[in-house]
Each structure stands twice: as C-alpha cells, then as structure tokens.
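Participant: I'll drop the sequence and a predicted model, then ask my questions.
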Amino acid sequence: MTLRRLYLSAALPALAFSLTPLAFAQVEITDARTTPIETLTANTDGTANDVTVTSTGSVTITSGAAITLNSDNTVSNAGTLTSEDADDTTGILISGTNTGSVTNSGTINMAATTPTDGLTASKDIISGSGRTGILISGASSFTGNIENTSTGSIIVRGQDSAGIRLASMSTLTGDLLQNGALSVFGERGVGVDVAGDIIGALAIGGSIRVTGEDSIGLKVSGDISEGLSATSSIASGAYVTSTGAIVTTRLSLAGRDLLHETGSVRQAGSAVQINGNINQGIHFGSLTVDDVVTSISSITMIGSAAAVLIDGEGTLIAIGRIAQITDSSHADYDASLQYAFVNQGTITANGLLDDINATTLSLTDTHLQDGINNEGTLRATIYRSGIATDATTSTPDAHARVIIIGDNAIAERINNAGTISAIGLEATDSIYVDRDSILAANTIRVTAISIEAGGSLSAINNTGIISATITGRKGEIIAIHDVSGTLTELTNSGAIIALAVNSDTLGGETTDFAITAIDVSANTTGFSLTQTAYTGTDTGRITTPSITGNIYLGSGDDSVNIAGGNINGDISFGDGADTLALSNSSTITGSISDTDGRLDIMITDNSHLDIQSSTDINITTLSVDATSTYSPYIDPTTGDTSTIIASGAVTFEDGATIAPILATVLSSATTSFTIAQAGTLNIDVAALNVERSAQTPFLYNTSFSRAANDANTLVLTLDVRSTQELGLDTPQTALFTSAFEALQDHVALGNAFVSITDQTSFNAAFNQLMPEFAGAARQFVIANVDGAVGAVGTHLNNARRSQDRTGGAWIEEFAYYADRSLAGISEQYRGHGFGITGGFDTAIGPFHTVGINLGFATTEIEDVLGVDEPFDVLTVQLGGYAGLQRGKLGIDLYAGVGYNDFEANRNVRIGDFDQSTRSDWSGTHYNASASAGYDISFGKYFVRPSATITYLNMHEKAYEETGTTGIELAIDARTIKSATASAILEFGGKFEKDRLWMAPSFRVGYRNEFINEGIITTGRFVNGTTPFTLVGQEFPTNGFILGITFAAGSQYSSFALDLDSDIRDGFTRHTARLVLRLLF
C-alpha cells in the first residue's frame, strides 16, 4: 500500500462512522474537567457513548486515565489532556475488546517537574514514572484506527513512559498513525511502543523525539500484518546538560568536559528498534501531495546505539517485501519498493562525543526478503580523542559502521543509489590545543558495510556512493568488509571510496592507515566484481565509476571486470583461477598480486594498467591490445621492478604502449630492467621502439629489447636525455648537473620529475629549481635608482625655470612597470614598483641648486614562468646633486649610495610535489650620473638637446635558502655593473602669466648601455656537491626613450608630472613621477 493510500484509508473509517445514525449525541467536553471519563458510562444515565474533547475543553487528572475507551465507541481529543506530575497516568486508555477509533488532534501532556540542575539526586534527567499518552492495555483487542493527527501533540515526561503504547498481548486491528508531534523525556522511555500485534499498518508521518538513557524512538516487538512506513523525523539521544538542555550538536571542548564532569554522558536506545515480523516491509520515504514532497523521513541517533536496530533477539524474524506488485509490466510496478527495507530519506548515527561508537543500521536474527534499497543517505560519524601524555594505554576503539549484517541476519542484496558513508574524525580541538605537546593518536575504525561471520549477503549493486573516510592520524578504513564469505557479486557504477586525510593541517604529524575499499578475502566459492559506467534514468548523464582503496579477494575463482572508470588501489587475488579484465578506457592504478599465479590479465579498448609497486607479478597470461597501455613500476633506489612472470603467453599487440613508472630518478645515466618473463613473449620490439609512448618519462630515452640469453624475456632500457634533447636553454643546461644531483638525493622531487612526459611541462618544472639569475634584481634596483635620480633631474629642470627663488624642499612619488618578455625559456619576468624621494637644496656659488636627497622604493617582481611568490626588492637611496646654468647650457650632476634588501619565496609545485624555500639577503650600490643640455628658444617654445651618462655598481651578499631539504640553494655573492649613455631631444614650451608658469614638453631619445655584462650567478644546492655557474643572457644594449612632462609653478612652488618609457628588444619599462617643490 502506498503512503498516500495509507493516509486516505485511515480517514475513511472515521468518515463512515460519522455518517452512521447515532442513538445518542456524542458527549462533548468543552471546558475544564478534573475527573476522568469512560466511554462505557459517558452518558449521564451511565450508558456508553462517544467522547469528544473540543478545542476549548480539557481533562486534568492526578491518577489513572483522563479518558478510557472501554466500549464500542470513539474518542476524539481536540483540547488538552494532562496529568499533574502524577505517576502511572495515561491520556487515553483503550481497554477490553472493542471497536471504534481514537483521534488526537489536540494536546496530551503527561507532565513532570524538571530538576533545577538538570539531574535528580540519583542523576536522572527527570523524576516520576509510568506516564503514557495513548495506551492499549494488555490483552485488549481493539478494532479501528488510532491516530495522532498532524495538529496533535503528545508530550510525556517521566521514566519508563511512552507516547503511544500497544501493550504486550494486545492486538490492534486497524492502522496506527502517528502524524503529529510526539516527545518523551526520561529514562527508558519509548516514543511509539508496539509490543502487541497490528493487523494493519504502522505509519509515522509526524515527529518522534525521545531523550533519556535506554530510551527508544519507535519500538516494534509485536508483529505487523502490513508495513511500517515513516515520512518524518524520529530522533533518540540521552545527552542532557546541567541546565536540562538536550544535546543534539557537538559541543565545544569545555562543553564536553562539563558533560562528563556532571555525569550526564548516558546512552539512549535506538531511534528505531524492530524485534517483530513486518509482513510488508519497512519504508523510510517521503510524503507527496499533488506531486509535491511535503515531508521526508529523517532518523537520527545520538549516541552508541544503532539508529535502526532490527533484531529477532534469538528468534529469526521476517521482514517482507514492501511492494505487493512484482510484475514489472504492471502499471503500478515500482522498482524501488521491491525490497524489504527501503530508505529514501536520511538515517544518521552520531557518537557526538569523543570515543563513542556509531552504527546506522544493524541486523541480527532477521531475514529481509529481497534485501535493502538505499536511495537516500545512511551515515555514521564518530569522534576520536588523543592519548594523553600521561596515559599508559590507548582509549578503547571507537567504530563507525553504517550497515552491519550480523549473526543470523540474511539481507540477500543491497542496492545503493544514494550515499552510505562512515566517517571518523579526530577531536582536533583537544589534540592540537598545544602544538608543543600534541596528543598521540588513538585508532579510528570506520566501515561502511560490514557482513559479520554469521551474516549473509549475496550481492551489492552500487550506483551511488559507498564511502569510509577518516580525518586523523591512525586508523582502519574499510568500505565493504565481508567476513561471512557469502558475498559473491559486486556491481559498481558509482563510487566506492576508502580514504584517509591527515588531521594535522600543518602536515607535521605522521600517519598510519590501513585503507581498504573491498575485503572479501573470506570468500572460498568465487567472487565477481564488475564495474561499468552508469547512465542516469532521469538525467541521461553518464557517471564515471570509481573505486578508491585496496581490494582483497579470496581463494575462489574470482573475476574482476573493469569496463569503465578507474580503480586506485592494490588488488590482491588469492588462490583460484582468477581473471582481471580492463576495457572501455578504464584505468587501474595500484599493485597486482596473486597467491598461486593463476591469473589472466586482459587490457583492451584504450585501457591502462599502471602498476604502483616493484614486486614481481606471478600470473598465467597477459595480453595488451593495440590501443592500451601497460605501465611497469621501477624503483631505482632498490633496483626492483614489477616484473611480469607468466607461465603462459605475454602478448603486446602492435600499437600497444609500455610506459614505465619510476619511483624517482635513476642513480646512473643508463640502466636496463627486466619487465617481463614469459613462457611465450609475443611482441614486435622494433615497432615498440619506433612508437615510443608520449606517456614515458620525458627525462629518459626509452628503448626495448629481448634479453640476449632468453627471447621470451623483455628488457626495458632508460637513458638520460642530453640537455639538447631535453630542450634546455643555456642557463638551464648550466644547472642541469647540479639539479640532477638534487633529484637523485630527494626521492619525492625525483618522482615528480620522472612523472613528467612532455617537454613543455619539463621546462616549466625545471625553471622552478633555478635561482634568480636573469637580472631581475639588477633591473629593478636600477628602476628604483632611476626613479630617484629622475626625480632629481625633474626637480633641477623646475629649479632652472624658477631661479628667482632658489632653495627649498621637494618631494616626489614615482611608480614604474617593467616587463622582460624575450629572454629564452628561463629568464622572463615582470614587475612594478613604487617609491618616494625628497630633498633639500639651495644656491651655492656658481650652482643655482645644490642639495641632498633621500629616497625609498619597493618593488614586486612576478615570476612569469613559474609559481613563485612575488620577489620583493626594497631600496634606500641617499645622494647629492648640483645644477649649473651657463647661458643656454645646463649641467646636472648626481652621486649616490644605497642599500638593497631582497626577499624571495620560491615554490616548487610539480604534480603532487608542493614544497617551498625562503631567502632573504641584502646588498649595496653606488651610482653617479652627469647630464648636459642646451636650451634653444623660439619665443614661448624651446628645443633642448641633452646627453646623459649614468653608472651603477651593485653588490649582493651570499645567501642560503631555508625550507624543504633537498631543494634549497646556496648562492654566492655577486657584483653587477651597468653604464649607459643617452641622447635626448626635448620639445616644449613655457607659458607665463602674472606669477605663474607652465611648461609642457615631450621628448624622444636613444640609449646605449655600454657596460652590460652578462650577469654571472654561482652557487650549489645546499645538500649537493656540484656547483653551478649561470650566465644570464646579455641585456638588450640599445633602446629608445619616449617621454612627456607637464610642469607648472610660481615663485613659491612648482610641480611636474613625468611619464617615461625605456623600450628595448624584449624589455619595456614605464615610469611615472610626480614632483612637488616648495620654495622658501
């Protein structure tokens, strides 16, 4: 019966009863009443009648039941039924063998006084006992529906109490419908307790919450002739704070400690507990009205009990199939309901506190006809503490398990189209509270599906997600674990994930994980794993399947058929005649082993088998078709190779690819490895050499041959490419020997490089090993100095135009951008800077201006080719200057010294390798310049030819990088010189009015850098012995200068805005300056 039909059928008896002529009008309670009432004597003359409490009515009692149905009548409550903190009281009692109905659309409140401090003297969360909202007493047989409607509320507070209870030995012929809000607070409470039998259905369309030690949300220990359905929330937990607040979310460390200190850590029973037979199954689904989902089931367990426990308690119970229509051609056939247990909502179990187990669904002594279908979410979560520094042993294991098929449980099959997730988390807030005293790791255990020794499950079909994950440092992760040996078939078109993540975000803590996706090693009869792509029935979207984690097979004849997607993990075959087949562009990345060597491997249809360990692989046959790839694993540090040892044939069709995987770089330039030994080797070695795969390590030339003494043995030879073959430029070539030594010394770095299969990626990776050698520091120190000196030049020009008021202070801001784009494949950079300089001057003797200046500039240089953080340069400049004017001839002189600070963070990010170094060094410089210009006036306009000579000598101290061992560089001190000669022709005008003037101009020029030596950088890797000498490409010598100026002033001040460009082949620098001069 569908959920909608169930709710409609529940309404029909009440409707029919209301249309039946009655001998007497029903008894209505419309105001407050303090005495109980029975249907048997409800009339004033003591005869039987229906009892209705209207919305304005109430019944308050101090003992017994507020309303007793003990005749063939109905009870309806739209008002309030309460007890005044009295034990053994009931809202509505059904007693005897009768026919009628019970409807609660109002409130039933069996209240109790809450302890002021959250706990009683005996550490209970509530006092009082024996309170029940609706009770069908023992040995009673009632015919009719019992419903707590959507507006109904049942509140029960007390120990050993219940919201709705069908007592043991009683029978309900009809439906029990809990559609309202129901809560029970107190030890050993039950929300809905079905201890008797229901000849009908049990439907939970409203909420149930129970709180208290050993409390259960929904308990069914009797039998149900139809089915159990739920479309709302059922929650169970026992954690209560000292203020009486129910704990439903994880507390802070202080909150958890307080909970332990007050003795409030007690465990509730299950949210749902089934101990009886249910003929038409268990359905946790959703309620749909007019094609709109109005509610969906949510089962929540806080604590160590199973969220859903199905347990015959020593006697096998049966849960029948939900669907009654099994003919797939029938119009009302529903494939999702062809199971005994269907979840389309959310079922979660959460330990919430540290070191508390969590279980979502547990089966014992039960048979689920046609198994389990999950289309929603099943999740179990635990939290794990650390081991205190003064502890001698670890805390007992905490285990998160989602599905347990336990002793004498027969589940038949599991279909998962939703999510099955087991999660283990370390309590990082307590473990890492003191980074100087990190708590040691406890073991975390997570299992998504567990088939125990006495359980039985024959098949799993997964189109969703089955995952077991840990965020911690030590643990056992298993997605699917069969100890029973009964699981024979697994079909995967979704994701099966076993995964562990280090809880230390800084990465300093070591980890110890056993990661298993599938363990069916107990199987002796044979196991079949099939993986295929899945096309969604609604979306039409193809999902790529995957398995992450190791796979352990048993001693039967096992078959692993991967016809799509990928497997990341080792596959261990046991004894038996086994097969491994890859097709449809599938990939397996991991090691392969077989205990008795009876394994046939077939790789077809553009598939890949990538071996990840250097252990020999004993098999019967291997065949690789023309479109596919086999990748043997080579460990140069040990010299071991994953050699195929086949008793039969090893066949590589023409066009097949062999792409070796190296753990790191080889210790010698040329090395040969045996990769296959076969009874018969079928391969065209010449064709294989010609068609060398682009998937092989780019660092090496790869060739193949048959062994000289055995034509059935295949040998692979790796030979380091020359720098020309690698496509390195001159500086890269100079570093190669030292860098290769670093690759050999650092296994992870070497692994990153041998994983590169193309030249572009190789060059990009190699550049990350190089120091700053291309003159970026030089050019941007020059830019900083030029910014300050250029400001002086602009200031002297303004001073020359305002000689009627000499002397004053000035300040300038300048900014620039430079781009070095054409410099081979390893010397490109770009950057920008900003600076401030200022000075004070006066007229002395023949000089119209003599002064000093102080400047500061900072630069950020971008690594165009790599992934380094910006290279920072800071320059402080102190100088002196003078301006001389003789008629039309003007001469400017400048000399200065400066201090430079350099800071670089070099990142090396190649594949999974992600490390960095830091360096900080300093240097000094001195510089000088002289320029002369001649003013040629044409009225308001002028032409000014000028010539300038500059010189810079910069020294950088030696430095060593700090950071990841193996990639740090030690760079020697270096001195860099530069001298330029420039010829400039400036065109402009000067316009004066009253005491103001302005002088716009533009200029063109040519610059020659006549001292322009290639920058020489020497050094070595800190852990290396081979030094290197890198000579940067000579900087472009000649270039054009373009600029504009707008200057203005008065007798008291002047300012100028300059924009200049230095344009050379492959290099451009733009500079902007704003100068402000104050006269006094």
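Facilitator: Here it is on my side, so go on.
Participant: CA only for contacts and neighbour counts going forward, please
Facilitator: Fine.
Participant: how near is the spatially most central residue of the chain to Thr419?
Facilitator: In the chain, the residue lying closest to the centroid (Cα atoms, centre = their mean) is Val501, at 9.5 Å. Remark: distance between Val501 and Thr419 (Cα to Cα, to the nearest Å) = 20 Å.
Participant: ditto for Leu718
Facilitator: To Thr419, Leu718 is 46 Å away according to Cα to Cα.
Participant: same check, this time on Ser229
Facilitator: 20 Å.
Participant: Alongside the first one, take a look at this:
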Amino acid sequence: MIMTAPAIFVRKNIKRTSPLVFLTILYSTCSPLALGQEISSATSTPVETATLDNGSASDLTITDDGSIEWDSVDDQVAVTVNSSNNVTIDGDITLENSDNNVGVKINPNLSSTINLSGAINLIEDYARTDTDDDDDLDGLIAEGTNRHGIFLESGGINTGDIILQSGSSIYVEGNNSTAITLQSGLNGNYIQDGSISVYGANSTALDIQNDVNGNVRVSGGVTANGENASAISIAGDITGNLTLENTITSTGFTSTTSSNYIGPDDIDDDTAALEDRLDNDDLFNSASSVSIGGSIANGLLINGYHDYVDDGIAVDDDETKDTIDDYNENRGTGYISTYGSSPALQITPDLIIGSSSDLVLGSVVETVRDTLDDDEDEDTNEVLATFNFDQGLVNLGTIYADGQNVGFSATALEISGSADGNLNTIITNGILNSGTMSTTAFEANATTVNLGQGAIISSITNDGSIISNSTGSSGSNSIAIQISNGANLETIENTGYITAKITDDTGYSTAILDHSGTLTSIFNNGYISSYYVDDDSDDDEYDDNDNKISEFTGRSIAIDVSQHTASQGVTIVQGNTNSTSPSIYGDILFGAGNDTLDIQDGTVAGDTYFGSGTANFYLSDATYTGDVHFESEGFNFQSTQGQYFGNLNFYNNSGSAVFQNNSYFSGSLLDSDNIDLIIDTSTIYISQDSPITLNSLNITGASTLGVIISNSEHIDTPYITATNTAIVGDSVTLSSQFTNFVGGDFSRTILSAPSLDVDIDSISFDTSGLSWLYNAEYILDQEADGNQSISLQFSQKTSEDLGLDAQQDRTFASFIEMISNQQNAGSEFVKITDETTFLEAYESILPQHSDVALRHLDAHTNTLNSMVSERMALLRDSSNTSNGFWLQELVSQTTVDASENVNAYSGRGFGFTAGVDRRIGFIDSMGLTFSINDEKYETTTSAFNETSSTNFALGFYIAERIGFADLQMSAQIGQTNFKSEREVNFEGFNSDIEGDWSGLTQAYSTQISSPQKLGWLRVTPHIGASYISLNQDAYEETASNGFNLAFSESESNKLTGSAGVSLGVFWPSNSGRNSFDLSENQQSNSSLNGWHAAVDLGIRDTLSSTNYDAVANFVGYDSAFNVYSDEIFGQAFSTGISLVGIGDFASFRLSANAELSEGASIYSGAASLRFKF
C-alpha cells in the first residue's frame, strides 16, 4: 500500500522564531511538491520514484511494517530511483531465488539520498550438501548470480548521501554480486553504521568504482565470503577521509575455524592425508578484504582507542571532552582481516584500470561524530570534533591476515605502485601504527607489512605491534616489515613491538628487511625481535651431556639492510632519555654503506655484520650479547659503561677498540693482530678457547683483567699476546673465572709482550671469582723467546684447606676423578667461590652415613621389653595367669646433633606389633610377635637427603618368675626394605638420585628384675643387656644426571648393658569389676582391677659396637672409598612413664620413653591393648 505523507522540515536549535518562519513551515507542510509516498505493508510490486505519486516523482518511505518481496523473479528491480528524490527504508526488501535483481537502483546525475534503517536481503534456498559421502559439505558457496543491494549506475554523479543506520543490514547471496555498488560518482557522504554481507564468488560487499566527493565512513560490519570475494573495494578518489571502525573480513574458505594444518607431533598412522582433510571447494582464495586504488585527500584511518599522552604523562580522566582520548566512547574499533593468501589491506593504483595518476593518501583528518547523541538532538551524524594527524595512513585498530590452511601465505598490509612502474602510491608523512598488524601462515610465508615497487613512504612510526608468524617445516619465511626493490621508506621509528617469529627448522624470520636501499635510519625505543620457536617435537635429539641439539638451520634476523650499496648507509639508534629498556633480538646485517649501530640503552642480542663501508659501533649504558664483525678497514668501536658479551671479529683490519668508564667485556677478539686495545677503568674477561693477539694493549685506571679458565687446547698459549707493547697500570686487578674443572696444579699465562710495562707489586689479584677448589698467585716471568709475561699459578686445595670432615675427605679423591669427566657438573662446580656454598654442594653429593637405622631398631626393642616387664609385674601380683592377645602401636622421634664428622639428622618412626602369649609348662608366659615398622630420616643440612625403611619382623619372648626375681628374654629377626632419595644441586646443575635395597635385622635382649612392695609403692630394680644388628645388601643407585653410587654389603651392630629402677603405684577399682569391664584376670573379685602407674629411670652403656661401613664408588668409575658412620654410642640416660588400666577381660597400657645421650635423643610413645582369652 502506498500512502502520501507530508514532508515536515524543522530547523534545529531555534530559540526565537519569527512569524515568517511559521509561514514557511506551514507552506512546506501543505505544498503538494513536498509530498512523499509510503509503503506500509507487504507488496511484490516494483516501484520507481519518477512515477511513484500517480505518475509523478516523489520521495519514498518503506515503513517498519512495509516491505517489497518476491520469490523466483529474475531481471527485476525493487526500487528504481530515476528522479531526484530520496528513499528511506525502515522496513525490508527481500528478493529470494532471483537472479539479475537489485534492491535499490539509482540512476546517475540525480540528487538523491538513500537512508536505510531496515534490511535488504537477496537470498536463495540453495545449501551445500555432501555429494561424495565424505562427511564434508560440497559445492559452491552460492548458486545465483548478479544480485545487488544498492546499485548506483554509471554515467554521471549522484548528489546525496548513502546512509545505513545502526541496526540496518544488506545481505546478499550470489556470485558476481554486491551489497552496495557505486559506479557513478557520489557527491555526498557514504555513512555505514549497519552491516553488509555478500556470499558468492567474485562478489564484493562495498564496491566503490568512482569518486566520492565527501567522506566514506564504515562503522558497521562488512563480510565477504567466496572465491575472489572482497569486503571493500575502492577504485575512485575520495575528497574527504576514509574511516574504517568495525570488523571487515573476507575469505574464500568455507570455515575460518578449521584448518588442514596438523603439527608434526600430532600426526600418526591414523591421520588423514593433507588432500583428504579438506576438499578443494573448501579452499578457494578470496580477494583482499579492503582494496584501495584511488587517492584519499584526508587519509585512511583504521580507527580505535586513543591513548593520549602529553609530555610523557597520561592525561587524567575528566568529564570535559577536550583531548583526543576523551572521544573514545564515540569511536568504533576497526578490525580488517582476511583468511587466505590475499592481503588484508591492499593499496595500489592498479585497482583503477587505465589510471594515469599517482595514488596519494593525504594526512588523516578524523571527524568524530556524536554517536551517543550527547546533545539529545537525535542527530548522531553531526561532527563533535576534528583531529589532524601528520600521517596519511593511521591504524589504531587491527589489520590481520591468516593463511589458516597449508600453503596459503599471509600479508596484512601491502602498498605498491602500478605493476608497470609508471604510477606510485604516496603515503603523506608515512604510516602511524598504534594498533596491531599481524600475520599467521602455515607452510607458507607470513609478511605483515609489504612495501612493493612504487610505494613512497617517508616513515613508519610504530607504537603498537607489527607481528609475523609462520609455522611449518618447508623453509618458509616470516617477515614483519619488508621494503621491496623499487619502494621508498626512509625512517622507521619504533616504540612498540616489531616481531618476526618462525616455527620452522629451516625457515628465516626477519623483523625488518630492506631490499630497496632507501632506508636510512631506524630509531628503536621499543622492541625489535626475530626468533625461532622450537616445535618441541618428539624426535628431539640430545648430546652426551643431555643438552638438546638445536634442529634450527634457518636464521633469525632483526634488521637486514645487507642489500644496500656503498652510497646507502644506515644509522640504527636504540634508546634515548625517554626510553624504557628497549631491545633488539636477532642478527643485524648491514650493507656496503657507511653504517652506525648506536646502542644507548636497553639490550641487543644477536650477531652484527658490518659490510665494506665505515662501521661505527657505540655501546653506552646498555648491554650487547653476540658477535660483531668488522669487515672493513675503517671502523670505530667504543664502549662507555657498556656490557658486552661475545666476540669482536676484526678480519685483520687496523684500528682501536676502546672500553672505558666502567664497561664490561667477556669474550674474545678475533683476527685482531693489528688492533690497539684500550681499557680504561673497565673490566675485560678473555676466554682461553680464543687467545687474543693484539698490536698493543693499554689497560689503566681501576680496571680488571680477567681470564676464563677451561680445559682448552690452547692451555699453553697466553690469553693475550701483544706483538708491540703492553701497559698495565698500577691500579689494575687480575681475576679469574672457571668454566671447566681442571684437576691438580696448573698455571696459565695471562699476558705476554716483548715490551711489558708493569709494576708487579702494584697490581692485585681478586679472589672473589676464584673457584674455592684452588689457591692462586700471580708472577712476572721472562719467557724463552724474550717476552715478558704475567702468569697465574693455581694449586688445588687439600681436604684440610677445604674444611672437609672425615667422610668428605675419604670421598674426595673419587669425587675428583668423577667430576673431571663430567663436563656439565664440573663446569658448574668450579663456579663455586665461597666455603659455605662449596661444603653444601659437596655434602649433597654424599649419601647418608649414619647409624640412625640402629637407633630406631633399638627404640622398638626397648619398648617391647618395657611392655613385657609390665606383664611380668602383673603376673607376679595375680593369683592366676591367663592367655592373652595384644596389639601395640609405637611412634618415635630421633634427633642427632652435628659433630666433628657426623652431619646432623633427624628421623621419625611408626610401628605396629601384634603378639600372643600363654603359660606353657613351668614357664609363666611365652609369646610370639609380628611387627611392621616404618621409619624415615633425613639430614638437616641444606641438601635434600632422605632415607625411608620398612621392617617386617617375627619375634619370640619368655617371662618367668624365679623366686624374688623376674627373668625375661626376647629375640626378633626381620627384613628391612630401604629407599633413599637425595638431590645433588649446585649452581646450574641438578641430579635426582634414588636407591633401593634390603637388609636383615636381628635383636636379642634379656632382663632380670626384682619387684619389691613397700606399702603402696612398688620398687623394681632391673639390669639387662641387648644386642642388635643390621646387615645391608649391596646396591646401586640410579640418577637423572649422574653422581649415583654403588655400595657394597655392610654390617653394623651394637651390644649394650643397662641398669635402672622402676617405681610404681596401684589404685584398685571399687569392685571386682569396674565400669568398663576390663580385666587382667578372669577370676571374680580380683584384686588387680584398677590402675597401675610407673616411672622408670635408668642408664644404658654401649659395651661394643660396629658402625656402618661400606665400600662405594661412583657408577662408571673405579676409584673406591669407604662410607661409614663416625657416630659414637656412649652412655645414655633413659626415663619413661607408663599407665595401665586393668579390667575383667582386657587391659590397656600407655607409655612414653626418652633416651638422652650427648648429642642425641630418642623419644618414643606406645599404646597397647591386651585381650584375655
């Protein structure tokens, strides 16, 4: 249904209105020339604006309830704009299964504004199906063709805006189709807050083929899916700006979440072949997501969040919009992405066929709209603020390219001139990246920024991220910024991240690559890095020292300007007063020009290669790790407060190398015969692996001349040989560091020269870096060839010098033999420079050498004897005996203090014993026992050294009353299973060592006691003797990284005698049976029911003992040594308390005991329960 509606024009913000204004409004409201037509219900009839009003021209509004829709009608247009009238679509246009259809067609040379707040859909019923039964959908993405949402025909200019309101959409399914096409020029603005999408081959969502005299703003999403499909194509000039601030994506793949790439570790026999993972019709390549072929007067802005900083200080938030970041809430964030091998953003004049003009992007002018309607005037397109940038391309959002599938390269941003070389692309004042540009590729190249032939860009300023990443095994390349032949880029200023990453054993990663020869300067106050990432594959190989062998045969390059000729020098400066720890990681390759690497702050890690021009290397208040190669005669090397780790290769060129003002150097000088080395108030360490030959040496001020000791083949060669003169100042200090273990006594010549100017008594030797294994002194020598030299004499310390105890001394010779052949361990051990650390490290190498197992066995035996004694006392007081079954639980704690040759250790034990006894013949009580005891003990040193054991034992005991005396005897035999764990840990070395072995235990004891009743007190003196022994089997430890030992069999035993007295009391219960019905005697009216408490005091002395003693050797080495305990078992004072509760059918006993001797203590507690049967 078409209805006529009045057009009402209201002037905004009128505070005073004259009568003339009211008359004007009234006239406009009533004039028939202003009448428009509405479609307020569904219709299938096409309309034309020229005849809309009964044959007359009229504006058109399709209301919320209105629509134009049909199905299967080819060659038809829903709305034809063929007069200078406006079209507003609040409803829908839906054209189904119809080819050669257009939603809104605009004839050229009219004045017409299109305003869409509804939806235009050109769709079809077609759906992909699985035609070959491979569980994968097949066929094209779309079936129909030539379908367009809004189409401005060629032939002139349309005056007016094209506006897609927020919430609007254009959705097109069809090949060779578009959501919006502008073939004629547009004298107005293109404003898109809604979304547009196309699905089909050779289709484009937004296709601008002519000039736009205004701004182009894409604030809504844009999607293109299909072979050679593109999200945005601009083949005309724009007099305003181009702003992209939403998600814009294109792909030819049928999925952007699944990939046919599988990592090597995830491939097995069941993995499908590459060609079977995805069908060919799933892997079509799209065109670029955004292609620009025309000039843009006010530049290209990929919008996003502004982080405004004023003079290095972030501006505080306030409610006043007076800085650029205050308008972030009015901005969208641009995200341009493509999945496939086409660039995400491509800028080239070749997009315009037959173009004769350079493509120029002028400086960006950002216009910020009132998207939140802050002034509540319902106009969200009015401009709130304008901001000017210097650069012609500004990225505050994201530009991302993902190859996604095997063999598809990835390029985020590509800028080039015409292929024939006649036209250039000029980016005024260069590129500003404050957002993210990144690429990902699999088995293919990843290039994030590619400047091709004809790209003229003065600079790239990066305070965001430019990242490339390639993964595979086919030798692919990963390049963050590439400047190709014929391009022109003079300067790169980086305060963000420029990173190239490669996960490919044979690939190259390069952060900055210049083949053009135009790059003259790089200023880095951020991070420039190129690195290889190991894929951690299962086929990794390791050397004899368990070091992983790198499989990387490619190269990681931070900056490559090696193609520069003699006239194309480059200056690289890192750091300034405002920088914060910047870094360059990767090699730096210079060309043939006069080049400078000036490192003023932060770190640089990688090798630097200067070419045939003059080479300048400056290091000040920064750290460099790697080698520097000076291939030309003209060079300058100067370090001021710099830290340099690596080699300097001078290729026999002449010149000087200067370290001054607290600089530090560790490495070597190669091919340096013509070099004058000047060291002033600095430290230099030279490796023995690469002796240095110099023309002259001048070391003065408070400098340190250090040498790195190793088992090098050059041990007889001086570290430094000066063929001319050597001057060593009075304040110079000699020093040494060790990287390899060197056994015995030895000497090293530090410096040799025919003319050596030194006062040997005025220099000194710094022992702080000297390995604790050695003593050292320096001497001045006259060599056989006439040269003078300074030598260091090293002597290995004795056990006494090292402060070793007896056991450590017994092990020392075997340890030296072993560690001399352990490269990794030896290299780390000799780095120890102080006594405390040395002894802690050395002690961690040794096993436990104590008799703690005997101490725990003794405690269990004593507890059993104490319980049997209590049993005998009860038998003596009872008129009858009874059979019994009993259970006992024991806990113990042992602590031994450190002594001269014994480390402190502590242990804890837990035991469970079951027994049964009865009267047999004249013997009052005869019993059998079975016990399980578990112990764990460890040294209390810093080294982790723990041993645990589990003992299973059978026992026998008898108890007999003989007149006034009680006699008891017991015997036990059992097997003990041991497990040891210790950790050898020092400096950068670690080895976890375990041992498992068994042993046989025996325990025998006898005791005679004589209980005497003194009123309510029972006094029981007693004497006894016990013998315990432990025979341990031979065993061999296992280790994660060496230092494991093999042990022989060993035997240890102890014979003790004891004497003491027990004092006990008894409280009878009120009746023959107490309330909990426990009894030691079945007879009723027993006088024993009640409580018995006793205190025992005694002394025990060791009559003889054989300490633990085994022969050990490091596994794989012949030198043996004895491991034995130096513990002394002397006299000990013992005490204990017990409480027994007795009832008619059962009794229980609680006891606590302590045995205290000099430097040792054993505490134990037991609980037992006895049942009569």
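Facilitator: Received it, and whenever you're ready, just let me know what you need. Bear in mind the structure is a predicted one, so any value in this text is a computation, not a measurement.
Participant: related to what we said a few turns ago, name the nearest residue to the residue nearest to the centre of structure 1, ignoring sequence neighbours.
Facilitator: Counting by Cα to Cα, 6 or more residues apart in numbering, Thr471 is the residue found nearest to Val501 of structure 1 once chain neighbours are left out, at 4.7 Å.
Participant: quick one: contacts for the one you found?
Facilitator: For Thr471 of structure 1, the contact set (Cα atoms under 8 Å, 6 or more residues apart in numbering) comprises Gly424, Leu425, Glu426, Ala500, Val501, Asn502, Ser503.
Participant: ok, the second one to Ile515 of structure 1 distance?
Facilitator: Taking Cα to Cα as the measure, Leu425 of structure 1 and Ile515 of structure 1 are separated by 15 Å.
Participant: before we move on, what about the fourth one?
Facilitator: In this structure, Ala500 of structure 1 lies at 7 Å from Ile515 of structure 1, with Cα to Cα as the measure.
Participant: any common contacting residues for the two?
Facilitator: Listed as contacting both Ala500 of structure 1 and Ile515 by Cα under 8 Å, 6+ apart are Ile477.
Participant: Just the buried ones among the contacts of Thr471 of structure 1, please.
Facilitator: Buried subset of these (neighbour count, 16 or more other Cα atoms under 10 Å): Gly424, Leu425, Glu426, Ala500, Asn502, Ser503.
Participant: my guess is the last one contacts Gly424, does it?
Facilitator: Okay, so that is Ser503 of structure 1. No: the pair Ser503 of structure 1 / Gly424 is not scored as a contact, 10.8 Å apart, by Cα atoms under 8 Å.
Participant: Give me the common contacts of the two.
Facilitator: In terms of Cα under 8 Å, 6+ apart, Ser503 of structure 1 and Gly424 are both contacted by the residues Thr471, Gly472.
Participant: Alignment lookup: Ala417 of structure 1 to structure 2.
Facilitator: The equivalent of Ala417 of structure 1 in structure 2 is Asp463 (alignment by TM-score structural alignment).
Participant: For the closest residue to its match other than its chain neighbours, list the residues it contacts.
Facilitator: Sequence neighbours aside, Gly496 is the residue nearest to Asp463 of structure 2 in space, at 4.0 Å (criterion: Cα to Cα, 6+ apart). The contact partners of Gly496 of structure 2, taken as Cα under 8 Å, 6+ apart, are Asn462, Asp463, Gly464, Ser465, Asn525, Gly526, Tyr527.
Participant: where along structure 1 do the helices fall?
Facilitator: In structure 1, the segments counted as helices under DSSP state H are 3-19, 253-261, 428-431, 685-690, 723-726, 730-745, 747-754, 759-767, 776-801.
Participant: Tell me roughly how far the fifth one lies from structure 2 on average.
Facilitator: Following superposition, helix 723-726 of structure 1 is found to deviate from structure 2 by 4.5 Å on average (mean Cα distance after the TM-score superposition for structure 1).
Participant: Tell me which residue lies farthest from the centre of structure 1.
Facilitator: Residue farthest from the centre of structure 1, counting by Cα atoms, centre = their mean, is Gly887 at 75.3 Å.
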